[in-house]
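*Asks:* Kindly return the folded structure for what I paste below:
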Amino acid sequence: MLSYRHGFHAGNYADVLKHAILLQVLELMQKKDKPFVYIDTHSGAGGYSLSDEFAQKTGEYRDGIGKLWTKTDLPESLKHYVGAVRHFNEGNGNDTDELLWYPGSPAFVDMHLRNDDRMVLHELHGTDFELLSEYFEGAKQVQVTKWDGLSGLIAAVPPLERRGVVLIDPSFEIKTDYEAVADAIIKAYRKFATGVYLLWYPVVNRAQTEAMLGKLKDSGIRRQLRIEQAIKPDSDEFGMTAAGLWVINPPWQLDTLATEMLDYLQQHLNVEGGSVRVEWEVGE
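*Replies:* Below you'll find the predicted structure:
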């Protein structure tokens, strides 16, 4: 697991969906004046250069954020997302219209953090932990920890604020990650039932993914929403064919915003025979 580096995949279609939805959740949460905590179990580095060897080796960003970068017909939800990526580029001294940088999840949140909100970030990979710590050096609202994120999540809840957004975004390199993630979310929910939980998941082996999601569905937890984009049909061949967010306690109207977003992404990021889903898997 510690060999995983998100720089290879930064800005790909899965990141587009994950970060666009994350920003919508933050915006909906901030309609209330009360502070909240953002907890990230697998934070990665603060941001990623799209011109370095990691990004250039795969070029995945070209089929993700790269396809939206110059679009002028984006729905409002995606305008917000692309605008945040532009702001990050400008903050890194990019005064051109070229796409050179991509923010990690904590950087997206940092751009929208209010004075009373805070972040708790976990990262085990030594290099990424150092980069993340350097990125947030001196930030009083941010706690960066070199610790297993699933254990850290359970220890971090319930937060003092009693409001929280949790992003669980593992690499899923090890098969046991799937069961461990479901178990950790269920334990955390039992301690903090009002939190908003965002589980990012890949579809490489559909049965494996659905077993994890099925465990969450059967847990007795209410209000579980699936937001998924497939760029091509499920396959037994190597590689990710779809990615999604499984949201527990989604803020009001997130399902409507996600539908608008995915309708657009389906038109522009689909490869061959893909599909999108916004479905309430467990209701009230």
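
*Asks:* When you work out contacts or count neighbours from here on, use the C-alpha atoms and nothing else.
*Replies:* Fine.

*Asks:* measure residue 66 to residue 168 for me?
*Replies:* Residue 66 sits 25 Å away from residue 168, taking CA to CA, to the nearest Å as the criterion.

*Asks:* Settle it for me: which of these two has more neighbours?
*Replies:* residue 168 (24 against 19; other CA atoms under 10 Å).

*Asks:* tell me the contacts of that one?
*Replies:* Residue 168 is in contact with 40-42, 197-200, counting by CA atoms under 8 Å, 6 or more residues apart in numbering.

*Asks:* 10 Å instead, please
*Replies:* Residues counted as contacts of residue 168 (CA atoms under 10 Å, 6 or more residues apart in numbering) are 39-43, 149-150, 153, 181, 184-185, 197-201, 245-246.

*Asks:* for residue 194, same thing?
*Replies:* 158, 162-165, 248-249.

*Asks:* now residue 277
*Replies:* 225-230, 244, 258-259, 262-263.

*Asks:* same thing but at 7 Å, please
*Replies:* Applying CA atoms under 7 Å, 6 or more residues apart in numbering, we find residue 277 in contact with 227-229.

*Asks:* Drop anything exposed from the residues you listed.
*Replies:* For these, a neighbour count by 16 or more other CA atoms under 10 Å gives the buried set as 227-229.

*Asks:* Return the closest of those with respect to residue 136.
*Replies:* residue 227 (30.3 Å; CA to CA).

*Asks:* which SS state does the closest one fall under?
*Replies:* strand (DSSP: H, G, I helix; E, B strand; the rest coil).

*Asks:* Where do the strands of the stretch 101-250 of the chain begin and end?
*Replies:* In the stretch 101-250 of the chain, the segments counted as strands under DSSP state E, counting those that start in this stretch are 101-103, 118-122, 142-145, 164-168, 196-203, 224-230, 242-248.

*Asks:* Now tabulate those in JSON lines and tack on distance to residue 52.
*Replies:* Output for the strands of the stretch 101-250 of the chain, formatted as JSON lines (distance: least, CA to CA, whole Å):
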{"stretch": "strand 101-103", "distance to residue 52": "10"}
{"stretch": "strand 118-122", "distance to residue 52": "24"}
{"stretch": "strand 142-145", "distance to residue 52": "25"}
{"stretch": "strand 164-168", "distance to residue 52": "26"}
{"stretch": "strand 196-203", "distance to residue 52": "24"}
{"stretch": "strand 224-230", "distance to residue 52": "27"}
{"stretch": "strand 242-248", "distance to residue 52": "25"}
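
*Asks:* who wins for proximity to residue 9 among the ones you listed?
*Replies:* Shortest distance between residue 9 and these, using CA to CA, is found for strand 101-103: 10.4 Å.

*Asks:* Check which helices and strands the closest one is in contact with.
*Replies:* With contacts defined as 3 or more CA pairs under 7 Å, 6 or more residues apart in numbering; DSSP states H and E, strand 101-103 has these neighbours: strand 47-49, helix 76-91.

*Asks:* Now the second one, please; I'll put the structures next to each other:
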Amino acid sequence: MFSYRHAFHAGNHADVLKHAIFVQILDYFNRKDTPYWVIDTHAGAGIYDLRSEWALKNGEFSEGLDLILAAQTPPPMIQRYVQAIEQCNPDGMANYYPGSPWLALRALRRGDRLRLFEMHPSENEVLQQNLALEERQAQRQTTVYMEDGFNGLKGQLPPAPRRGITIIDPSYEDKHDYRDTLKALREGLKRFATGCFVIWYPLVQRPEAKELQRTLTRLAVDGLNATLTVRKPAEDGFGLHGSGMFIVNPPWTLHAELEATLPWLVKTLKQDEHGSFTLTRNQK
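*Replies:* Alright, predicted model coming up:
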């Protein structure tokens, strides 16, 4: 079993891209009264203390969240993302970084449900401890499973209200995650063709990463693919130089919102002259 812990990376540039988009999708789903489910296949600990030893070890939030909070005149999508961060920091200090589970918890209405998968025992334990600190209503809405989210997803689809967001964001520390992500998406679409599926993937110098991106952008689905590159790939091939988000059945408003947001993110988060973005559509 791999020892990956997201606390080392909480609030970095990849989290900014992933969670800004995720918050926008949640807001869109909340425009209708019909209940929906959120399913997170790799929940992690749910929320992260940026003052912890793990978070401070690499301090990756200094090249992500900190730059966002210090920036002037952010576009509306980023304003909403910052508001979601502030909801988890009522004292006005950005000490806690909400992962996808906590962003969902803050967005869900009474009839909505949250299904969280986390197979690593230590992470699952912290996730459940964090959930125990939430209000009873949030606890009733949420179910935590200690199992592989790739396999567990099948049993959750389609959700009872036939509305749902599934976020698939493994660490990709295991090279099989690339294959399993694609498999989970394809199987998920067979069970829930109208569902919104959100796939996060890293931009790294690995053939599996490049193949996943190529395959996703060739799928015959209604989708958006957005990437954010913050620096030139390292010569040794290690390290994250950017990340991507592939969204199946996205909100119809999302493309225009990303057109307005991605150039600003490049300007704000780029670490060298190689900062860039891409935004493309898939069609059935």
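
*Asks:* Got a TM-score for the pair?
*Replies:* The TM-score (TM-score structural alignment, normalised by the length of structure 1) is 0.93; 277 aligned residues with a CA RMSD of 1.5 Å.

*Asks:* picking that back up, out of the strands of the stretch 101-250 of structure 1, which is closest to residue 2 of structure 1?
*Replies:* strand 118-122 (13.0 Å).

*Asks:* Centre of the chain to the closest one, how far?
*Replies:* Computed by CA atoms, centre = their mean, to the nearest Å, the chain-centroid distance of strand 118-122 of structure 1 equals 14 Å.

*Asks:* Give the aligned range of that strand in structure 2.
*Replies:* Residues 113-117 of structure 2 are where strand 118-122 of structure 1 aligns, taking TM-score structural alignment as the criterion.

*Asks:* and the matching stretch, how far from structure 1 on average?
*Replies:* Compared with structure 1 after fitting, stretch 113-117 of structure 2 deviates on average by 0.4 Å (mean CA distance after the TM-score superposition for structure 1).

*Asks:* Out of the strands of the stretch 101-250 of structure 1, which is closest to residue 14 of structure 1?
*Replies:* strand 242-248 (5.7 Å).

*Asks:* Just to check, residue 283 of structure 1 is in contact with residue 222?
*Replies:* Yes. Here residue 283 of structure 1 lies in contact with residue 222, judged by CA atoms under 7 Å, at a distance of 5.9 Å.

*Asks:* Those two: which is more packed in?
*Replies:* Legend: neighbour count by other CA under 10 Å for residue 283 of structure 1 and residue 222, higher for residue 222 (16 against 11).

*Asks:* Now do the contacts for the more buried one.
*Replies:* Contact analysis of residue 222 of structure 1 by CA under 7 Å, 6+ apart lists 282-284.

*Asks:* now do residue 58 of structure 1
*Replies:* residue 8.

*Asks:* gap between it and residue 282 of structure 1?
*Replies:* 37 Å.

*Asks:* swap in residue 186 of structure 1?
*Replies:* The value you get for residue 186 of structure 1 to residue 282 of structure 1, if CA to CA is used, is 14 Å.

*Asks:* How about residue 102 of structure 2: what's its closest non-neighbour residue?
*Replies:* residue 46 (5.8 Å; CA to CA, 6 or more residues apart in numbering).

*Asks:* Need the distance between the two termini of stretch 83-103 of structure 2.
*Replies:* 11 Å.

*Asks:* nope, stretch 70-89 of structure 2 is what I meant
*Replies:* One end of stretch 70-89 of structure 2 sits 16 Å from the other (CA to CA).

*Asks:* in it, what's buried?
*Replies:* By neighbour count on 16+ other CA under 10 Å, the buried set for stretch 70-89 of structure 2 is 74, 77-78, 80-82, 84-88.

*Asks:* now those residues in a markdown table, with distance to residue 145 of structure 2?
*Replies:* Shown next, in a markdown table, are the buried residues of stretch 70-89 of structure 2 (distance: CA to CA, whole Å):
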| residue | distance to residue 145 of structure 2 |
| --- | --- |
| 74 | 37 |
| 77 | 31 |
| 78 | 31 |
| 80 | 30 |
| 81 | 27 |
| 82 | 29 |
| 84 | 25 |
| 85 | 25 |
| 86 | 28 |
| 87 | 26 |
| 88 | 23 |
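
*Asks:* What is the nearest of those to residue 176 of structure 2?
*Replies:* Among these, and counting by CA to CA, the member closest to residue 176 of structure 2 is residue 81, at 31.1 Å.

*Asks:* In three-state terms, label residue 25 of structure 1 for me.
*Replies:* Here residue 25 of structure 1 is recorded as helix under three-state DSSP.

*Asks:* how many other residues sit next to it?
*Replies:* Other residues close to residue 25 of structure 1 by other CA under 10 Å number 20.

*Asks:* sorry, back to before: the residue nearest to residue 102 of structure 2: how many residues sit nearby?
*Replies:* Neighbour count of residue 46 of structure 2, defined by other CA under 10 Å: 27.

*Asks:* how close does it sit to residue 75 of structure 2?
*Replies:* With CA to CA as the criterion, residue 46 of structure 2 and residue 75 of structure 2 are 26 Å apart.

*Asks:* swap in residue 212 of structure 2?
*Replies:* In terms of CA to CA, residue 212 of structure 2 sits 30 Å off from residue 75 of structure 2.

*Asks:* and if you look at residue 136 of structure 2?
*Replies:* 35 Å.

*Asks:* Residue 281 of structure 2 too?
*Replies:* Taken as CA to CA, the span from residue 281 of structure 2 to residue 75 of structure 2 is 22 Å.

*Asks:* Residue 141 of structure 2 now?
*Replies:* Taking CA to CA as the measure, residue 141 of structure 2 falls 32 Å from residue 75 of structure 2.

*Asks:* What of residue 243 of structure 2?
*Replies:* Distance from residue 243 of structure 2 to residue 75 of structure 2, by CA to CA: 20 Å.

*Asks:* can you check residue 88 of structure 2 too?
*Replies:* 21 Å.

*Asks:* Then residue 161 of structure 2?
*Replies:* Counting by CA to CA - residue 161 of structure 2 and residue 75 of structure 2 are separated by 33 Å.

*Asks:* do the same with residue 226 of structure 2
*Replies:* 17 Å.

*Asks:* same question, residue 205 of structure 2
*Replies:* Counting by CA to CA, the gap from residue 205 of structure 2 to residue 75 of structure 2 is 31 Å.

*Asks:* can you check residue 93 of structure 2 too?
*Replies:* Taking CA to CA, one finds residue 93 of structure 2 at 22 Å from residue 75 of structure 2.

*Asks:* OK, contacts around the residue lying closest to residue 25 of structure 1 once chain neighbours are set aside?
*Replies:* Closest residue to residue 25 of structure 1 apart from its sequence neighbours, by CA to CA, 6+ apart: residue 251 at 6.6 Å. Counting by CA under 7 Å, 6+ apart, residue 251 of structure 1 touches 25, 28-29.

*Asks:* Noted, bye for now.
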